[in-house]
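Q: no letters, just coordinates:
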């Protein structure tokens, strides 16, 4: 089978979105609920259907045919954050895309929502999003919320055989929200599964998938060579997880290998026969494992390996109608793999199909090294996300904006509902995506400095300004003693403390110059050869937090 690489990427993106749209209709539902939603117990194509939006106390909406879930929403967000030169703007993805997505998310998991909410805090960054709460915690987040969105890193890859480059971007993306090895190793395994299909034109066999799993045992060495992740994230993760990164990765890889070994008994059967047994073997319908990053990635890869790629729709219908499993994510991830292995077009309705194609073809240009556009994000040094998700939609000069991403157009032809002082309605972004977004009846006025200026920067360069943050000299003005000061007690206990913990101490000490200076000098005293890099990283983080403090106090 010979075809242009751009067609491979486009079909992969379209079938991934189609699998998501099918599986979204049956997600977490039994036959009775599927009948209530769609009018039939068996989903046979995308169609309009009903769903309660906003949890158990939410509002029931009629969703148009082909409506996709958070899987495709975050996949499109990831694609926007990949720049024309192929680099991944992880800071913009974390602080702009994820915080905006918290407003319009459909079908999102608890961990992803908690992670996005925490990123709205000034102190949280892509490498320090160590959230914790009653319902979820960063180091326990091992779901498939990362794996389901990382396909654009594979689509944009210049060389599909260079796993290191792909895996680093997939890893950066994943750790924005998921801190358990099942989450980020599952995402990496799915990326390798997709890369194999794109490179060879067919899904990987179980034997090849086992080889790919073993490749992931090299992830610790890869991360150790990446200065940003090693300095800014790794130490903090190991302390929070209370185990070594190598052990965590190997445990997750061992799980994948064991799953593949179990599934080998089903190899050679048709998808219709093999898939129900596969769900049982991996306990994929059990509460403790449904939605696991490793389980989902393995099931998507296995289903693709036994599917008839000449009939992608039939294959995805099998996955979408496997009630009790994580139907949308498995069908979406398998759709990406099968789509990369077929020439068959998707003829059913998919929401925003024009934008999905446009996004995929832009990544195809990036992959080929051709001239492409970069999405223009606000300057993160002078922009901040809204702390409350509902305020992400606001007004600038009486026009509606999605903070950080651009203008919104209210779709008058679609229903909207008001509950109390909130409105839930359909909008279209200026770049062509449809969202069901929340807003206040009396919408907040956003600062023009906090909005995206233009979604169509065509020069391929970073469109954010280069002006340095101001008023930094104030940092070295001696402050009054603070009640929260830890100067005396920290003089002898700064050694071995992670950069994130040092930042917390400095903020608690109200940026006291002596505390800042001691923290910097301690990097030398620890005797590590990377003290310069650690010092630079700490300085950048402190200055960013300090500028944010100044902006808040000056208003």
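A: Good, I have the coordinates. Predicted model, so just to flag it, every value in this text is computed and none were measured.
Q: only C-alpha atoms from now on, for both contacts and neighbour counts.
A: Will do.
Q: ranges for the strands of this protein?
A: Taking DSSP state E as the test, the strands found in the chain are 49-53, 59-63, 393-396, 399-402, 406-410, 416-419, 422-429, 434-440.
Q: off-centre distance for the fourth one?
A: Taking Cα atoms, centre = their mean, to the nearest Å, one finds the center of strand 399-402 at 24 Å from the center of the full chain.
Q: same check on the first one?
A: Per Cα atoms, centre = their mean, the displacement of strand 49-53 from the mean C-alpha position of its chain is 24 Å.
Q: check the last one too.
A: If you compare the mean C-alpha spot of strand 434-440 with that of the full chain, they lie 20 Å apart, counting by Cα atoms, centre = their mean.
Q: on that earlier part again, make CSV out of the strands of the chain and add mean neighbour count and distance to residue 131.
A: Below are those laid out as CSV (neighbours: other Cα atoms under 10 Å; distance: least, Cα to Cα, whole Å):
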stretch, mean neighbour count, distance to residue 131
strand 49-53, 18, 25
strand 59-63, 16, 28
strand 393-396, 22, 24
strand 399-402, 20, 24
strand 406-410, 20, 28
strand 416-419, 14, 30
strand 422-429, 19, 27
strand 434-440, 22, 24
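Q: got JSON lines for those strands, with distance to residue 379 too?
A: Converted to JSON lines, the strands of the chain look like this (distance: least, Cα to Cα, whole Å):
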{"stretch": "strand 49-53", "distance to residue 379": "33"}
{"stretch": "strand 59-63", "distance to residue 379": "35"}
{"stretch": "strand 393-396", "distance to residue 379": "17"}
{"stretch": "strand 399-402", "distance to residue 379": "16"}
{"stretch": "strand 406-410", "distance to residue 379": "13"}
{"stretch": "strand 416-419", "distance to residue 379": "33"}
{"stretch": "strand 422-429", "distance to residue 379": "20"}
{"stretch": "strand 434-440", "distance to residue 379": "24"}
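Q: structure B:
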């Protein structure tokens, strides 16, 4: 059984990435656009192609064969956030993975990008991400990434044992019951295949309405969600969890019965049946094609039809039904198909194949109770995502550094477009993944421009430069441009602090588990210049309080805290004078 499950887990991971890569070039594209991208009007195998990134002012970049989109990117993010002991570190996922993902996201939807941006705020917890539009977020951005919870589950017949983490993962970004329910339905569908070695039947799908109805109880089993998320969600949504779950469960049953009516048309080709089901359930409409609930159903339909049509054939059918959510449906269907047919072969390459296999093997070992490696995230108590996502890639000690993750290595040429100050480049990571990172155009290793970029936050004249990341368009806003008086006064305060305490940097020990190939070490330091610069950008009381508590725990903490407070207070007073 264990050998069979390992094979199914690895196959599921590869086929889900393959489906994503196959459907990526056809996502929301006309036949003309598809032909321009892949050289023909159908996507039949993975290959190198070109795509515009960063919107109309972005750049045309070359995507290697088998390049995958946000579906697989966030699936791998979820996988990394599962510790070697099987614990889902939702804090690391929400506060590190999601904010950093913004600068390498490919094909991401607006909802997921808005959620990631909000999670980058220090005051936003994983269970309090109530950004504008959160409660209406019923898209498939959660459902597409939750497979690792099932792959790592030790008891597939015990649904709550993995569904609680599936729901916690989904709630980080999606607040509508359709988005949460889509993740739950896909999880139980995948668990059924891993447990029984075959796709669930359409009769089984009807029973998933009971799993949707169980969501409120599972949510309330989590103390963080019960205490804060539930009352806030119910107030904002003007309904109860139970009523919302019942409504979506009924929607699911109606959609399943529509699909079942088409399955009796046994004389029709699989491509016709699939297209009719998707079109008949509004899967081609702008309003519903990205629904989490509908996508989970269409993935089940595709995998079910694949038993008749063949795995490769059904994936091509899904990837080429234009104006449906081709890559996400194909990716979720691939997870099911790979688990059900582990010996099936796909046509083409998958980018980062070795890393995807490694993570699948790691999650399988976790499901069997074996000790495994844990990704070495920084401590979320101290680490904070940059205010501007584009500053997540920096330069230090002659290396490019992806904040929160470590050193990365550039691969190939840079791509530039009309977006001022931005560039894109592929980078190789120490853990084996390839990332197309959006970066500042002037950032260079061992160059004067790189030195200036790294030092910008320490330069007192630039304390109030604020970068606002608006989706694909990067705009720069100077809050108090050229405030020489403020710069001089704050500089004086900093000089006083340095006179009173010549050495302002103190080491802080952080307890992080470093194991196997994930292991790397990077000391965390206290830098009064950097902390005060960060505080002055927002004057966030919670942030300033955290800084003071952190500083006070260091040797000579009183002196350091006094200096920090003097800098922040003087800057605040000067800014208020300026506004008057």
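A: Sure, I can see it. Every value quoted in this text rests on a predicted model; they were computed, and no experiment measured them.
Q: just give the TM-score of the two.
A: Overlay of the two chains. TM-score (TM-score structural alignment, normalised by the length of the first structure): 0.81; 477 aligned residues with a Cα RMSD of 2.9 Å.
Q: residue 342 of the first structure is nearest to which of the strands of the first structure?
A: When the strands of the first structure are compared by Cα to Cα, strand 434-440 sits nearest residue 342 of the first structure, at 27.5 Å.
Q: residues contacting residue 183 of the first structure?
A: Residue 183 of the first structure makes contacts with 141, 142, 143, 144, 145, 146, 147, 174, 292, 293, 294, as judged by Cα atoms under 8 Å, 6 or more residues apart in numbering.
Q: please read the previous query as pertaining to residue 418 of the first structure.
A: With Cα under 8 Å, 6+ apart, residue 418 of the first structure has these contacts: residue 424.
Q: that one and residue 48 of the first structure, how far apart?
A: To residue 48 of the first structure, residue 418 of the first structure is 21 Å away according to Cα to Cα, to the nearest Å.
Q: for residue 120 of the first structure, same thing?
A: The gap separating residue 120 of the first structure from residue 48 of the first structure is 33 Å, by Cα to Cα.
Q: for those two, indicate the residue with more neighbours.
A: Neighbour count, other Cα atoms under 10 Å: between residue 120 of the first structure and residue 48, residue 120 has more, with 23 against 15.
Q: that one contacts residue 391, correct?
A: No - counting by Cα atoms under 8 Å, residue 391 is not a contact partner of residue 120 of the first structure; they are 11.5 Å apart.
Q: what lines up with residue 533 of the first structure in the second structure?
A: Under the alignment (TM-score structural alignment), residue 533 of the first structure pairs with no residue of the second structure.
Q: equivalent analysis for residue 276 of the first structure, please.
A: Residue 276 of the first structure maps onto residue 275 in the second structure, by TM-score structural alignment.
Q: residues touching its match, list them.
A: Shown in contact with residue 275 of the second structure (Cα under 8 Å, 6+ apart): residue 321.
Q: test my guess that residue 361 of the first structure contacts residue 8.
A: No - between residue 361 of the first structure and residue 8 there is no contact under Cα under 8 Å: 9.9 Å.
Q: and the two? which has more neighbours close in?
A: For the pair residue 361 of the first structure and residue 8, the greater number of neighbours falls to residue 8 (25 against 22), based on other Cα under 10 Å.
Q: ok, now how distant is residue 512 of the second structure from residue 315 of the second structure?
A: Between residue 512 of the second structure and residue 315 of the second structure the computed distance is 41 Å (Cα to Cα).
Q: cool, and residue 238 of the second structure?
A: Distance, residue 238 of the second structure to residue 315 of the second structure, using Cα to Cα: 40 Å.
Q: more crowded one of these two?
A: Per other Cα under 10 Å, whichever of residue 238 of the second structure and residue 315 has more neighbours is residue 315, with 32 against 10.
Q: hmm, residue 20 and the more buried one touching each other?
A: No - using Cα under 8 Å as the test, residue 315 of the second structure is too far from residue 20 to be in contact (9.8 Å).
Q: shared neighbours, these two?
A: The contact sets of residue 315 of the second structure and residue 20 overlap at residue 330 (Cα under 8 Å, 6+ apart).
Q: quick one: residues in contact with stretch 286-293 of the second structure.
A: Outside stretch 286-293 of the second structure, the residues within contact range by Cα under 8 Å, 6+ apart are 138-143, 178-183, 185, 252, 282-283, 294-295, 324-325.
Q: wait, residue 387 of the first structure touches residue 122, no?
A: No - if you go by Cα under 8 Å, residue 387 of the first structure and residue 122 don't touch, sitting 9.1 Å apart.
Q: what lines up with residue 259 of the first structure in the second structure?
A: Using TM-score structural alignment, residue 259 of the first structure pairs with residue 255 in the second structure.
Q: distance of its match from residue 272 of the second structure?
A: Residue 255 of the second structure is 17 Å from residue 272 of the second structure, where distance means Cα to Cα.
Q: before we move on, what about residue 561 of the second structure?
A: From residue 561 of the second structure to residue 272 of the second structure the distance is 69 Å (Cα to Cα).
Q: wait, residue 246 of the first structure touches residue 220, no?
A: Yes - assessed by Cα under 8 Å, residue 246 of the first structure is found in contact with residue 220 at 5.6 Å.
Q: settle it for me: which of these two has more neighbours?
A: residue 220 (19 against 15).
Q: show me what contacts the more buried one?
A: Counting by Cα under 8 Å, 6+ apart, residue 220 of the first structure touches 245, 246, 249.
Q: ok, the last one - how many residues close by?
A: Other residues lying near residue 249 of the first structure total 21 when counted by other Cα under 10 Å.
Q: disregarding residues adjacent in the polypeptide, which is nearest to the counterpart of it in the second structure?
A: Under the alignment (TM-score structural alignment), residue 249 of the first structure maps onto residue 245 of the second structure. Sequence neighbours aside, residue 213 is the residue nearest to residue 245 of the second structure in space, at 5.3 Å (criterion: Cα to Cα, 6 or more residues apart in numbering).
Q: ok, now which ones touch the equivalent of that neighbour over in the first structure?
A: In the first structure, the residue paired with residue 213 of the second structure according to TM-score structural alignment is residue 217. Residue 217 of the first structure makes contact with 249, 250, 253 under the criterion Cα under 8 Å, 6+ apart.
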